[in-house]
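Enquirer: Pasting the sequence and the predicted coordinates here, then a few questions.
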Amino acid sequence: MRAWIFFLLCLAGKALAAPQEALPDETEVIEDPTTEEPVGANPVQVEVGEFEEPTEDVEEIVAENPCQNHHCKHGKVCEVDDNNSPMCVCQDPSSCPATAGVFEKVCGTDNKTYDSSCHFFATKCTLEGTKKGHKLHLDYIGPCKFIPACLDTELTEFPLRMRDWLKNVLITLYERDEDNNLLTEKQKLKVKKIHENEKRLEAGDHTVELLARDFEKNYNMYIFPVHWQFGQLDQHPIDGYLSHTELAPLRAPLIPMEHCTTRFFEACDLDNDKYIALEEWASCFGIKERYRQGSGDLNAHLPALLPTLSCFNLPTSFGC
């Protein structure tokens, strides 16, 4: 029996020791190259490329700011109330931008210097409804300084220089107005007649006697400049009257240079109603009564121009 078992074990050992038959190699798959016909050769052939799965663009919905198109006057900022409605509230003066220098300072009618117009209007807003706030206005550009009293003789000379300056401002605008659209076409035609007039008194430091003679001699040259300046100021609203606020862009830069400015404009308000009508304005500049009504083109608004009028081609006799 043992001999038999031993015999079987020997056979099994011989079988395990014998070399195994090699497994057949994996067949290499070789793609059969096919000639690709150009697109269009077959009427039903469509060029196929790699396409990503289409994704749907989802727009991010941003809630509209109610204050975006809500305008607030100087000294106020827009805030949203509990109902998400815009409202104007007084600006905190401390939130005004930092000022760069003395040129940004302004002087109020309270004879107090404010760091900027932003600081002034924010302060004025906090005084709304009070007697002090009602009387407070922006007096002039620059820090407060001593303004000498305007004598009667000086007051008489003021409109002579002012008229000549307004005429020269318009002429300068006309000369620079190639592509800037500083004047309307109708205004250009009016100023062109003044510009081309050989009798025109050139800009310069002229005596009041010469200015007075030129006004009498070339009276028609001065009518439109006086009316034009009124139209540039009469904007909020356009009603034929100048309020203290509307007059500010002209008077505020002039006061530090021309100390009769305040008294002159106060004298223009003949009926003391705190507004200067066009007829009152024209009368102040010596325009004859029949020429005191303006044309419909006076109020063509030039928003970028008003803040720069004060020293624009200003004769040295006018303080610049």
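Expert: Structure received.

Enquirer: C-alpha only now, for contacts and for neighbours.
Expert: Will do.

Enquirer: how many neighbours does Leu8 have?
Expert: Neighbours of Leu8 under the rule other CA atoms under 10 Å: 10.

Enquirer: Could you do Lys190 as well?
Expert: As a burial measure, Lys190 scores 14 neighbours (other CA under 10 Å).

Enquirer: Work out for me the element it sits within.
Expert: Assigned by DSSP states H and E, Lys190 falls within helix 185-195.

Enquirer: Could you identify the helix or strand that succeeds that helix?
Expert: Proceeding N to C from helix 185-195, the next assigned helix or strand is helix 208-217, under DSSP H and E.

Enquirer: Buried residues, that following helix. List them.
Expert: Using 16 or more other CA atoms under 10 Å as the test for burial, helix 208-217 gives 208, 211-212, 214-215.

Enquirer: who's in contact with it?
Expert: Contact with helix 208-217 is made by 157, 160-161, 164, 201, 222, as judged by CA atoms under 8 Å, 6 or more residues apart in numbering.

Enquirer: out of those residues, which are buried?
Expert: 157, 160-161, 164, 201, 222.

Enquirer: so can I have a markdown table of these showing distance to Phe7?
Expert: Output for the buried ones among the contacts of helix 208-217, formatted as a markdown table (distance: CA to CA, whole Å):
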| residue | distance to Phe7 |
| --- | --- |
| Glu157 | 146 |
| Leu160 | 144 |
| Arg161 | 141 |
| Asp164 | 140 |
| Leu201 | 143 |
| Tyr222 | 141 |
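
Enquirer: In helices only, show me those.
Expert: Judged by DSSP state H, the subset of the buried ones among the contacts of helix 208-217 located in helices is 157, 160-161, 164, 222.

Enquirer: and those residues, which two are the farthest apart?
Expert: With CA to CA as the measure, no two of these lie farther apart than Glu157 and Tyr222, at 15.8 Å.

Enquirer: for comparison:
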Amino acid sequence: MLRHLLLLSLLMTFNFCVTLGGRARYKQKQMDNALKPYVGRVDAASLCELMKCYSPVGSQCQVVNNGNIPGPKCICPTTCPQQGDPVCSVLGKTYINDCLLHKEACRKKRRIGKAHNGPCLEVGVCSEQEFCQFPYRLLDWFLLISRMGKRFTSAYTPSCITHTARVQLAQSWFLLLDRNKNGKLSMKDLKKLHYKKIPLEHCAKKFFKSCDSNRNNKVTVSEWISCLVDRSEQWFNEYMSVKMGSRKLCDQRSTIDTQNGPV
């Protein structure tokens, strides 16, 4: 019985990998076909900048000659220079150059995104006061990003939106960060948020780890809301000595709903 279960598990894993591999190859073929009409007419290096590599996993675009016509192609690098312009990955690791990042990604058969050019930034020590304030700052940043492009005359802060709206804001970002849609945020998901979007926040790593209350390296939506919303409210109420969303604090007739504006 155990042997049969093991075989079934291996088959499911194999089929899952084949499905992912087939999907990546299909998307790569679509990308190749989209750029094909421009090969030989547009500078190949410029086409490489437009190329998004799906297959092989971890590959990077390089200019190759096909019948003496240079064109873009996704290739796993086998050799890389030992110098160049450093880059920081979304996992917080600095590589000497972009080539070495893709070489390791190909070796591990996984995509490793680039957070930014240059080495990963050294983070300072997160003080207790900064740590307690961090969930409020993060919620404020989420609110700002969510409102970009919308027509609102006032820059509302988390202190002037309802508790329900704060929960909805946290939930919407949870769904956005949950890339594989399994209802949990992995430490990898949170690392990507940290190093790609908020690399200067030196309390981020400590905070995200603290959200994992049962220490299983996953953060559920309830853990996320408790960590982000409840802690931000607790910090604000204690620091300001006034409840978030109160009329004493907000110069509106009532508090603000994130989706509909003033209510």
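Expert: Nice, I can see it. Keep in mind it's a predicted model, so treat the numbers as computed, not measured.

Enquirer: What TM-score do the two superposed chains give?
Expert: The pair, once superposed, lands on a TM-score of 0.50 when counted by TM-score structural alignment, normalised by the length of structure 2; 168 aligned residues with a CA RMSD of 4.1 Å.

Enquirer: ok, so of the buried ones among the contacts of helix 208-217 of structure 1, who is nearest Leu242 of structure 1?
Expert: The closest of these to Leu242 of structure 1 turns out to be Tyr222 (CA to CA; 20.0 Å).

Enquirer: what packs against the helix or strand Gly71 of structure 2 falls within?
Expert: Per DSSP H and E, Gly71 of structure 2 falls inside strand 69-75. Judged by 3 or more CA pairs under 8 Å, 6 or more residues apart in numbering; DSSP states H and E, strand 69-75 of structure 2 is in contact with helix 44-50, strand 60-66.

Enquirer: and the angle for it with strand 60-66?
Expert: 140 degrees (axes from the mean of the first three to the mean of the last three CA atoms, to 10 degrees).

Enquirer: all strands for the stretch 101-250 of structure 2, in order.
Expert: Taking DSSP state E, counting those that start in this stretch to define them, one finds strands in the stretch 101-250 of structure 2 at 114-117, 184-186, 218-220.

Enquirer: Please name whichever of these is nearest to Ala165 of structure 2.
Expert: Of these, nearest to Ala165 of structure 2 by CA to CA is strand 218-220, at 18.9 Å.

Enquirer: by contact count, what packs against that closest one?
Expert: Where contact means 3+ CA pairs under 8 Å, 6+ apart, strand 218-220 of structure 2 is packed against strand 184-186.

Enquirer: how close does Ser232 of structure 2 sit to Asn15 of structure 2?
Expert: Ser232 of structure 2 sits 43 Å away from Asn15 of structure 2 when distances are taken as CA to CA, to the nearest Å.

Enquirer: cool, and Gly21 of structure 2?
Expert: Counting by CA to CA, the separation of Gly21 of structure 2 from Asn15 of structure 2 is 10 Å.

Enquirer: got it, and Ala165 of structure 2?
Expert: Per CA to CA, Ala165 of structure 2 is found 41 Å from Asn15 of structure 2.

Enquirer: Which one of those two is surrounded by more residues?
Expert: Of the pair Ala165 of structure 2 and Asn15, Ala165 is the one with more neighbours under other CA under 10 Å, namely 17 against 12.

Enquirer: so the more buried one sits right up against Asp257, yeah?
Expert: Yes: Ala165 of structure 2 is within contact range of Asp257, at 5.6 Å (criterion: CA atoms under 8 Å).

Enquirer: So Asn15 of structure 2, which state does it fall into?
Expert: Following DSSP: H, G, I helix; E, B strand; the rest coil, Asn15 of structure 2 is assigned to helix.

Enquirer: Show the contacting residues for it.
Expert: Not one residue lies near Asn15 of structure 2 by CA under 8 Å, 6+ apart.

Enquirer: Could you verify that Asp139 of structure 1 is part of a strand?
Expert: Yes: applying three-state DSSP, one finds Asp139 of structure 1 inside a strand.

Enquirer: Tell me the helix or strand right after the strand holding Gly71 of structure 2.
Expert: Per DSSP H and E, the first helix or strand lying C-terminal to strand 69-75 of structure 2 is strand 87-89.

Enquirer: Summarise which helices and strands that next one is packed against.
Expert: Secondary-structure packing of strand 87-89 of structure 2 (3+ CA pairs under 8 Å, 6+ apart): strand 94-95, strand 114-117.
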